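>>> Any chance you could fold what I've pasted below:
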Amino acid sequence: MTMTQSHGVLAPGLLAQAARLGGQVHWAAPITARQVHTPAGERAVPHWVQFLQVMYWQEPGVLKDAQGRRVDFPYLDETSAHVVSEPRAWLTIARDHDCGLYLVDLDTTDGEYPDDPVVHRVQAGDSGQPVPDGVPLSQVLASLTWSPQWLEYGRACLRGDVADIHAALERGAGTGPLDEHGITPLHLAALSRDDAAVSALLERGADPDARTGTSAHIYRTYTAAPGPRAPLHIIKAAVTPLLLAVETLRHGLSPQVPGIVKLLLDAGADPCAVQAGRHAPTPLETCDELSRLWVIRDDVGECRRLLQHAISASPQAHRARRAAARRLPEPAGSILASPGRDAYAATIYEEKGGGWRALTCRQMRAWLAAIYSDRDLVIDVGPSGEPRAVCPRPGLLAAMLEALTPVAGQLTLHVGTGSGWPAAVLAHRLGPRAVITVDEDSARRTIAEHRLAAAGYPEMRVRDTDVLHDAVGQPVDRILATAGGTHIPQVWLDHVAVGARIVAPVGAGVVCLEVTSRGRAQGHFLAAAYTPLHWHAPVPPEDIEQVAAAVRETNEVPLARVRGEDADLLLPLSLARPDVSVHATRDGGCLLRTPDGSIAQVTAGGTVQQTGPHLLWDSVRALHEQFPAPLHRTDFRIVLTRGRQVVWSPDHGPTWGLPVEPAD
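Reported below is the predicted structural model:
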């Protein structure tokens, strides 16, 4: 598109209205040429044209500039069909804040231009509002304009000019929406990174939870005057000042943003607000996302602490904690209170239809119900849908801590930081300097450090599991692992003192080990059950379809032995078949599967179907015969030596050698 310059003026009355456009006129330049070439021939430029460019259609529906180059407008729609139905030329009169283009038809005036010509809006704006047709220029200018006071007030808020904001407020300016997009002064001040500007507006009663109506390009309205550029180009639909303030953290270190966040939260802003969109993040999720991208940033960490405190202090959270204290048996109930899991699980994943459903505080009731329940929470899911980390259920962590018997002053190694909650519980009991926590995933390590720092443990660092020797540096007295495996890693035995205690998941159970000598330990399984990580994975619908085609057999094994909290065959099954995963089905049955494609499904009605290279339910039948009910997990023993680990029950069944790494 081309622009030619001129000293022409608008007709009397229209010039004043055009001046009121302020920053709303875009691509504006005075026009000098008084003749333009159009498909219909030479046309004089009307005397009321002061700004903008000449465009025309050389062929129906194709917009060209004055040099015949095609100009693409992505929002051109069927409402403009009558305007571009034949070649003609147009002068652009104004481009409004909503991306609408207003054009005057040059080919239909025959050189006679009225003082107030009719214009057409040929490009729909972001809001998708109906496109007016045949509107007089004066009406267009009036619809696009606001008073200079309004415009300067908004610009002052965006640049954080407290003196100008106070002056505008003293002149009677309000704190409500400034335009049809629902943008308020507080939205703009939240982007200014100036807490004094936010404070000035809140003191005058600005709504901390005000939401925008439709998306708006703020540069096109609020940045025409000199001043710092805002960190965001577009304010999206249904956003609050708090969401905008947290969003500015994406654009570099922002020391004043935590102050803005605190002011908004203290004024009653919803810490769980989300913008329009099905997968829009909460402010807390945004902080966690930024934690994956950067090392520890004080501004991100402080914002996270403020947001988490606001959520934990909400009436809904108080009610959920009281209900959990009444419902859950001790010590599971009390372990949730100091510290609570809500600070360490901004996003949890629940199985739904063979996939995952993300649950955050935006679904406050369901999220709190999960947080304050005695069940594991999946907190990290891989790109292929595989679960990668779990926050353990309170009852399990309480049982593990009871068996660990940590003592203040003893050095404790925690393996499997995950959400950071178990490490925080240990730090709360023993002090942060007595706890070393490690995790294999770099993103989880960074997020956990942010969470621990926000919880009051800024000195705690989450180390890499692969550099355990450097992370520990001295023999430890206790090892607590909340991430399970098929055996106890030899490297743990190399970093514990004689007499130390190890509590860790093995298969579908938890072992408590006493280190009797260098490289040797022995112990037993706890009564608490453990759900291996891969058992949390959703069952693919195709697996269910595949096994449904298999021959039906009669099931003689009580379903309660493999399904539910008291399922006593799950531990020996996980030892006999470490690759198996067990999943409860919605019809009251269960499904077993292994990576080689073997699948077995048993129904509550007493039938079994099996398919694949191995008949998995036959393994369950064998264990049912070897271990008469009731079988107790505490009956199982374990002995570890260098290069060999053995599990057995003194009263029943076989002895299993765990799949350990070869000895050096």
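>>> make it CA atoms for all contacts and neighbour counts henceforth
OK.
>>> thought Ala18 was touching Gln139?
No: the criterion here is C-alpha atoms under 8 Å, and Ala18 misses it with Gln139 at 11.1 Å.
>>> Looking only at neighbour counts, state which of those two leads.
Neighbours were counted for Ala18 and for Gln139 using other C-alpha atoms under 10 Å; Ala18 has more, 22 against 14.
>>> how close does that one sit to Ala216?
Here Ala18 is placed at a distance of 21 Å from Ala216 (C-alpha to C-alpha, to the nearest Å).
>>> Likewise for Leu493?
Leu493 is 60 Å from Ala216, by C-alpha to C-alpha.
>>> next one: Ala529
Ala529 sits at a distance of 54 Å from Ala216 (criterion: C-alpha to C-alpha).
>>> who's more crowded, the two?
More neighbours surround Ala216 than the other of Ala529 and Ala216, with 25 against 22 (other C-alpha under 10 Å).
>>> Looks like Ala548 contacts Val608 (just checking).
No: if you go by C-alpha under 8 Å, Ala548 and Val608 don't touch, sitting 9.8 Å apart.
>>> So the two - more neighbours on which side?
Val608 (23 against 17).
>>> That one contacts Ala600, correct?
Yes: using C-alpha under 8 Å, Val608 makes contact with Ala600 at a distance of 7.1 Å.
>>> Mutual contacts of the two, please.
Common contacts of Val608 and Ala600 (C-alpha atoms under 8 Å, 6 or more residues apart in numbering): Trp617.
>>> And Ala521, which helix or strand is it part of?
Ala521 is located in strand 520-529, with elements delineated by DSSP states H and E.
>>> same for that strand, what does it pack against?
helix 394-404, strand 509-517, strand 637-641 (3 or more C-alpha pairs under 8 Å, 6 or more residues apart in numbering; DSSP states H and E).
>>> now those in a markdown table, with mean neighbour count?
Formatted as a markdown table, the helices and strands packed on strand 520-529 follow (neighbours: other C-alpha atoms under 10 Å):
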| stretch | mean neighbour count |
| --- | --- |
| helix 394-404 | 20 |
| strand 509-517 | 22 |
| strand 637-641 | 20 |
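>>> and for comparison, fold this next one:
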Amino acid sequence: MTITDAPSADELRHHMADRLVREGCIRSKPWRAAFLAVPRHEFVPAFFVRSQGRLHEYSQGDPAWLAAAYQDISLLTQFDQDGTATSSSTQPSLMAQMLEALDVRDGDTVLEIGAGTGYNAALLSHRLGSDHVVTVDVDPELVAAAQARLRQVGYAPTLVAGDGMAGYPERAPYDRLLATCGVGRVPDAWREQLRPGGVIVVNIGCGIARLSITADRSATGRFLPGLATFMTARPTPDTVRGTAGSLVQPLLTWTGQTRVITIPAGLDTPGPQFLASMLHPTISDFALADDDGQQIRCLFDPVTESWARITMTGVTSARLDHGGPRDLWAEREPLLAHWRDAGRPGHERYGLTVGPDGGHSLWLDEPDGVSWQLPE
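You can find the predicted model right below:
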């Protein structure tokens, strides 16, 4: 359809839904109907957009606010005292892909982890009916705001302020679980609160996994195309996380053991990034350059205070300085080397199995093929 110079919210919503259909993110009529019906702008009266390293602020009444609300981008809606974003409205194309991956049927009940603005809960409520949707968020203020906006546009799912990692057993068992926050490992409670045959769609590391629940409460499945990183799930509303900025100076000056290593592949390329996020979901991992322009990779484990500093000395050669009880590079290198030797497979060829005991294993191509037990 043609967009006028000053498009209405309805026109913008139709334009967004049509684009998501063309791009293959929306594949079914019910989800197209949901995106057409639910007004995203009602859930984001004020937000920030990160562009070219800067934050741009939009609020209701600004000339560009309405159009920005319907862009296919994440809208940042809350920050902590350090300026780290703690809530957002997810990029619509990613939301659509995850909702389609849920493969819901009429009558299914869905547990959503991470209420955020409430927009995703509204989409679920439109598709399944409010009585079939439960959404949990750790922040009571976010829950209250989301509930008010949901009611304003005609939806009334069950909203709960609490630790999403514990699920919500009061309404279990569920048919589907959708996590709109990032986790390092799938909590036992999620598997236990789903029916056999149920589906979990969740951001783990920088991958999106679609896992099916078996009779013994195992969960197994593949990763969806495309990489993404959601805001990490918080156990409490005021959880404080260390930032990379606070680690730069220490990691440049700490001394420890040193050895020469060979880098199997560029650490900033998608394959190694994906595998590193699977193996080390809680490790701070960032790159910087020293005063001489040398590229340095820094790893830090906040639990054991183990660290590694990788300084490139050639195309594949590097100097490794490290300290603490864990040798982080020695843990990571075999997985990266296998990826290189296997022909650099795309992340969508990998899958994940969570056993009845909660152990996580990453596998390539088939669950009974080559696999790696992931640390807890």
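>>> TM-score of the superposed pair?
In this superposition the chains share a TM-score of 0.70, using TM-score structural alignment, normalised by the length of structure 2; 337 aligned residues with a C-alpha RMSD of 4.4 Å.
>>> buried set for the following helix or strand past the strand holding Ala521 of structure 1?
Scanning forward in sequence from strand 520-529 of structure 1 by DSSP H and E, the next helix or strand is helix 541-548. Using 16 or more other C-alpha atoms under 10 Å as the test for burial, helix 541-548 of structure 1 gives 543, 547-548.
>>> Check stretch 563-574 of structure 1 too.
Within stretch 563-574 of structure 1, the residues scored as buried using 16+ other C-alpha under 10 Å are 563, 566-574.
>>> Tell me the gap between that stretch and the middle of its chain.
35 Å (C-alpha atoms, centre = their mean, to the nearest Å).
>>> Now do the end-to-end distance for that stretch.
Using C-alpha to C-alpha, the two ends of stretch 563-574 of structure 1 sit 14 Å apart.
>>> Could you find the closest non-adjacent residue to Ala325 of structure 1?
In this structure, Ala325 of structure 1 finds its nearest non-sequential neighbour in Gly333, 4.9 Å apart by C-alpha to C-alpha, 6 or more residues apart in numbering.
>>> got it, and Leu191 of structure 1?
Nearest to Leu191 of structure 1 is Ala245, by C-alpha to C-alpha, 6+ apart, at 5.9 Å.
>>> State whether that neighbour is indeed within a helix.
Yes: assessed by DSSP: H, G, I helix; E, B strand; the rest coil, Ala245 of structure 1 belongs to a helix.
>>> which residues touch it?
Listed by C-alpha under 8 Å, 6+ apart, the contact set of Ala245 of structure 1 reads 190-191, 193, 257, 260-261.
>>> Name the pair among the residues you listed with the greatest separation in space.
Leu191 and Val261 (11.3 Å; C-alpha to C-alpha).
>>> What is the distance between stretch 298-315 of structure 1 and the centre of its chain?
15 Å.
>>> Buried ones in that stretch, by neighbour count?
Using 16+ other C-alpha under 10 Å as the test for burial, stretch 298-315 of structure 1 gives 298-312.
>>> Among these, which are located in helices?
298-312 (DSSP state H).
>>> Tabulate the buried residues of stretch 563-574 of structure 1 in a markdown table, adding columns for secondary structure.
Output for the buried residues of stretch 563-574 of structure 1, formatted as a markdown table (three-state DSSP):
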| residue | secondary structure |
| --- | --- |
| Arg563 | coil |
| Asp566 | coil |
| Ala567 | coil |
| Asp568 | coil |
| Leu569 | coil |
| Leu570 | helix |
| Leu571 | helix |
| Pro572 | helix |
| Leu573 | helix |
| Ser574 | helix |
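>>> possible to save these as TSV with distance to Arg362 of structure 1?
Below are the buried residues of stretch 563-574 of structure 1 laid out as TSV (distance: C-alpha to C-alpha, whole Å):
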residue	distance to Arg362 of structure 1
Arg563	32
Asp566	34
Ala567	35
Asp568	38
Leu569	39
Leu570	36
Leu571	37
Pro572	41
Leu573	39
Ser574	37
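>>> farthest-separated two in those?
Asp566 and Ser574 (15.0 Å).
>>> so who does the residue most central in space within structure 2 touch?
Central residue of structure 2 (C-alpha atoms, centre = their mean): Phe230, 2.9 Å from the mean position. If you count contacts by C-alpha under 8 Å, 6+ apart, Phe230 of structure 2 has them with 180-182, 203.
>>> Distance of it relative to Glu331 of structure 2?
Phe230 of structure 2 is 25 Å from Glu331 of structure 2, where distance means C-alpha to C-alpha.
>>> count of residues packed around Glu170 of structure 2?
7.
>>> Check whether it sits in a helix, strand or coil.
Assigned state for Glu170 of structure 2: helix (three-state reduction, three-state DSSP).
>>> So what touches stretch 355-375 of structure 2?
Residues outside stretch 355-375 of structure 2 that contact it (C-alpha under 8 Å, 6+ apart) are 185-188, 216-219, 278-280, 349-354, 376.
>>> list the buried ones in it?
The neighbour-count check on stretch 355-375 of structure 2 (16+ other C-alpha under 10 Å) flags 355-356, 358-364, 367, 371 as buried.
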